[in-house]
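Asks: Structure for the following, please:
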Amino acid sequence: MPLAEIPLRIWRTRAQSFLFRGQSIRYWSAGQGEPLLLLHGFPTASWDWHYLWAPLAQRFRLIACDMLGFGDSDKPLQHAYSLLEQADLQQALLAHLRIDQPVHVLAHDYGGSVAQELLARHHEGRAELGSCMFLNSALLAECHPLQMAHKLLLSPLGWLVGRAFGREDLVRSLSQVCSLGAHPNESALDDYWSLIVANRGTRILHKLMGYVRERSLYRERWVGALQRQGVALGLINGALDPLCSAPVLERYRQLLPDTDMVLLPGIGHYPHTEAAVQVLHHYLAFRDQPLAHLPQKAAWSVHAIGS
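Replies: This next block holds a predicted model:
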């Protein structure tokens, strides 16, 4: 049975705001229980999680924001965007919400790199994570090809490419990474596009692409954090994603043999929208495993999922 969606117009009415280094950040929070931080990908926003939002909120306290430069949050033009700053933002949001217990993370794509930095900080004693589940995330910089649109945005003419980027370019990019039977419909495409153009977002698309270079720059730090013991890790991967394919998953298995990995046949780059029911099932199964490094009360919920 498919999960109910939350229309974007409703999602936006539930947003709250806080200031991060002088910039307005839109965020959402719901549910009770252990804190679960949801990190979205590029170039979309936290609305990506809307199919999973209600069922996950029955077990966990959910926290999600549109990261700086994304969705309905501020998108300053004269700004050097960084994955490290996005990790700072997540910690600032948790502090704003006065969350001082171990945080579990569910991250997709770009958000996966932010999660890797938070994981590195956990091992340095500067953050406290309970577990981390990645969805189609480029955890190994050397294994993930770039789309043509990404290459153009990274070029010296990236600023011009970004300003010329239109709805049809978004449609083309998504069609290359989503499974054939799960392409967003026209209404969803309109919504995704509205989130990108909010606050004149196409002016900064080329600046956001700096994350590609950061993945290479911090590769040893972030892969080293994945290989350290102490935080339960999982990976749910759509098998048809050209950016994160089955051979990449095999490389993950070699480097991260203790990671809980699931491959979803017939699913592309956005498993949480293409196959939300499967993602929910696998994520809850992952969380229902006792986490040896945490007290049992803080490691898993005993509340029923509900209907």
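
Asks: C-alpha only now, for contacts and for neighbours.
Replies: Will do.

Asks: Tell me where the protein has strands.
Replies: Along the chain, the segments classed as strands by DSSP state E run 16-20, 23-30, 34-39, 60-65, 103-108, 129-135, 232-238, 260-264.

Asks: Between strand 34-39 and the longest one, find me the angle.
Replies: Strand 23-30 runs at 130 degrees relative to strand 34-39, counting by axes from the mean of the first three to the mean of the last three CA atoms, to 10 degrees.

Asks: right, and the strands of the chain - which one's nearest residue 149?
Replies: For those, the distance to residue 149 is smallest for strand 103-108, at 19.2 Å, taking CA to CA.

Asks: picking that back up, with mean neighbour count and distance to residue 91 as added columns, please give the strands of the chain in JSON lines.
Replies: Converted to JSON lines, those look like this (neighbours: other CA atoms under 10 Å; distance: least, CA to CA, whole Å):
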{"stretch": "strand 16-20", "mean neighbour count": "15", "distance to residue 91": "10"}
{"stretch": "strand 23-30", "mean neighbour count": "19", "distance to residue 91": "13"}
{"stretch": "strand 34-39", "mean neighbour count": "25", "distance to residue 91": "10"}
{"stretch": "strand 60-65", "mean neighbour count": "23", "distance to residue 91": "11"}
{"stretch": "strand 103-108", "mean neighbour count": "24", "distance to residue 91": "10"}
{"stretch": "strand 129-135", "mean neighbour count": "24", "distance to residue 91": "11"}
{"stretch": "strand 232-238", "mean neighbour count": "24", "distance to residue 91": "20"}
{"stretch": "strand 260-264", "mean neighbour count": "16", "distance to residue 91": "25"}
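
Asks: Distance to residue 214 for those - can I get that in TSV?
Replies: Converted to TSV, the strands of the chain look like this (distance: least, CA to CA, whole Å):
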stretch	distance to residue 214
strand 16-20	22
strand 23-30	22
strand 34-39	17
strand 60-65	21
strand 103-108	17
strand 129-135	18
strand 232-238	21
strand 260-264	25
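
Asks: To check against the first, give me the structure of this:
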Amino acid sequence: MSSVSDHLGPGFTEEASAEVTAAAFDGTPDARLREILQRLTHHVHAFVKDIGLTQSEWEQGIEFLTATGQKCDATRQEFILLSDVFGVSMLVDAITHRVPRGATESTVLGPFHMTESPRRELGENISAGEGGDPCLILGTVRSVDGEPIPDAVVDVWQADDHGFYDVQNPGTTPAGNLRGLFTTDPKGSFHFRTIVPAPYPIPTDGPVGMLLERAHRHPYRPAHIHFIAQADGCRPLITHIFVAGSPYLDSDAVFGVKDSLITAFRTIDDPVLAQRYGMPNPCTVARIDLVLAAES
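Replies: Next up, the predicted model:
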């Protein structure tokens, strides 16, 4: 005669914890979700065993995650910030956006693409009313084989010379300032006037800021301009262009820097160029080449 225990699976033990828990997800209908849940279970249990997590440390971890969720709102996503400082956001981006040799590398979207950029004419000044070092951006959008891409849409946004985006100072900075949506000309070119951006800290008034402080890590990002480039038949590109020589290029708090994205912002003494583009002379000029991969 069989006993009740003959019909039960293995009990929960320290040694078999991952196997027992993962088996509870065997009935998950979605195969990919099932794989994620079971593999996550194995990795989490292995981590807990590897470091010998104590009850007190577990409780502190739960409190930290609870506080992280409580800090999120319509304009603040503390969990993404947490993912950023652990390098997970950049890793997911790298896996998701593998591109062929020669295409511009991607990086994270960032937390401040939360409003629609205003449509602007080529050559327009996106930094009207801002202080800072005037800067001319001369850009092209092309394919990997070198062909210019006309009518590509280039979305641009950046911080001011104090490291703030428009949405961070809604009472004093007009919406859409230091943002622009441009369309490339028949030669695949675009250009606009702006200011040289400044490095800035990620938000530190929440649990992630506390974590960085405890770890003796700084919260700063190097100076950069965000770009999204899109064109028919091409994969959308989300990237940054980093200012060469900026502080924190080798220690970006969210690990967003790639060597190929560092660009020289040079001071150029050229009266003809300055007059042509409506810039003071001398002025800072950056040349940017956005290379899009074909849709697969």
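
Asks: Just give the TM-score of the two.
Replies: The TM-score (TM-score structural alignment, normalised by the length of structure 2) is 0.24; 131 aligned residues with a CA RMSD of 7.1 Å.

Asks: sorry, back to before: the strands of structure 1: which one's closest to residue 298 of structure 1?
Replies: Residue 298 of structure 1 lies closest to strand 34-39 among those, at 6.8 Å (CA to CA).

Asks: quick one on the thing from earlier: relative to residue 175 of structure 1, which of the strands of structure 1 is closest?
Replies: The closest of the strands of structure 1 to residue 175 of structure 1 is strand 232-238. By CA to CA, the value is 14.4 Å.

Asks: quick one, the closest one and strand 260-264 angle?
Replies: Angular relation of strand 232-238 of structure 1 and strand 260-264 on a 0 to 180 degree scale: 10 degrees, by the same axes, to 10 degrees.

Asks: which helices and strands does strand 232-238 of structure 1 pack with?
Replies: Secondary-structure packing of strand 232-238 of structure 1 (3 or more CA pairs under 8 Å, 6 or more residues apart in numbering; DSSP states H and E): strand 129-135, strand 260-264, helix 271-274, helix 276-287.

Asks: now the ones you listed in JSON lines, with distance to residue 103 of structure 1?
Replies: Output for these, formatted as JSON lines (distance: least, CA to CA, whole Å):
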{"stretch": "strand 129-135", "distance to residue 103 of structure 1": "5"}
{"stretch": "strand 260-264", "distance to residue 103 of structure 1": "18"}
{"stretch": "helix 271-274", "distance to residue 103 of structure 1": "20"}
{"stretch": "helix 276-287", "distance to residue 103 of structure 1": "12"}
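
Asks: Quick one: closest of the ones you listed to residue 186 of structure 1.
Replies: Once CA to CA is applied to those, the stretch that comes out nearest is helix 271-274, at 14.7 Å.

Asks: got the end-to-end distance for stretch 96-105 of structure 1?
Replies: When the termini of stretch 96-105 of structure 1 are compared using CA to CA, to the nearest Å, they are 17 Å apart.

Asks: Which of the residues in stretch 81-96 of structure 2 are classified as buried?
Replies: Within stretch 81-96 of structure 2, the residues that qualify as buried by neighbour count (16 or more other CA atoms under 10 Å) are 81, 82, 83, 84, 85, 88, 89, 90, 91, 93.

Asks: which one of those residues sits closest to residue 283 of structure 2?
Replies: Closest to residue 283 of structure 2, out of all of these and judged by CA to CA, is residue 90, at 33.4 Å.

Asks: Tell me which helix or strand comes right after the host helix or strand of that closest one.
Replies: Here residue 90 of structure 2 is covered by helix 88-96, with elements defined by DSSP states H and E. Beyond helix 88-96 of structure 2 in the direction of the C-terminus, DSSP H and E gives the next helix or strand as strand 134-143.

Asks: helices or strands up against that following strand?
Replies: Packed on strand 134-143 of structure 2, when contacts are counted by 3+ CA pairs under 8 Å, 6+ apart, are strand 189-195, strand 283-292.

Asks: Which of the ones you listed has the highest mean neighbour count?
Replies: Highest mean neighbour count of those: strand 189-195, a mean of 23 (counted as mean count of other CA atoms under 10 Å).

Asks: I'd like to know which elements that one is packed against.
Replies: Using 3+ CA pairs under 8 Å, 6+ apart, the elements in contact with strand 189-195 of structure 2 are strand 134-143.

Asks: out of the helices and strands packed on strand 232-238 of structure 1, which comes closest to residue 224 of structure 1?
Replies: Across those, closest to residue 224 of structure 1 is strand 129-135 (CA to CA), at 14.8 Å.

Asks: tilt between that closest one and helix 276-287?
Replies: Using the same axes, to 10 degrees, the direction of strand 129-135 of structure 1 lies 150 degrees away from that of helix 276-287.

Asks: Mind giving me the packing neighbours of strand 129-135 of structure 1?
Replies: Using 3+ CA pairs under 8 Å, 6+ apart as the contact definition, the elements that strand 129-135 of structure 1 packs against are strand 103-108, helix 110-123, strand 232-238.

Asks: Would you convert those into a markdown table that also reports distance to residue 276 of structure 1?
Replies: Formatted as a markdown table, the entries for those read as follows, by distance: least, CA to CA, whole Å:
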| stretch | distance to residue 276 of structure 1 |
| --- | --- |
| strand 103-108 | 13 |
| helix 110-123 | 18 |
| strand 232-238 | 11 |
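
Asks: and residue 162 of structure 1, which of those is closest to it?
Replies: Minimum separation from residue 162 of structure 1 across those (CA to CA) falls at helix 110-123, 17.9 Å.

Asks: Now the terminal residues of stretch 237-255 of structure 1, how far apart.
Replies: Taking CA to CA as the measure, stretch 237-255 of structure 1 stretches 16 Å from start to finish.

Asks: Same question for stretch 9-20 of structure 1.
Replies: End-to-end distance of stretch 9-20 of structure 1 (CA to CA): 24 Å.

Asks: ok, residues contacting it?
Replies: Applying CA atoms under 8 Å, 6 or more residues apart in numbering, the contact partners of stretch 9-20 of structure 1 are 24, 25, 26, 27, 28, 47, 50, 89, 92, 93, 96.

Asks: Residue 47 of structure 2: neighbouring residues, count only.
Replies: 12 (other CA atoms under 10 Å).

Asks: what helix or strand is it on?
Replies: In this structure, residue 47 of structure 2 sits in helix 31-51 according to DSSP H and E.

Asks: just checking, what packs against that helix?
Replies: Counting by 3+ CA pairs under 8 Å, 6+ apart, the packing neighbours recorded for helix 31-51 of structure 2 are helix 17-23.
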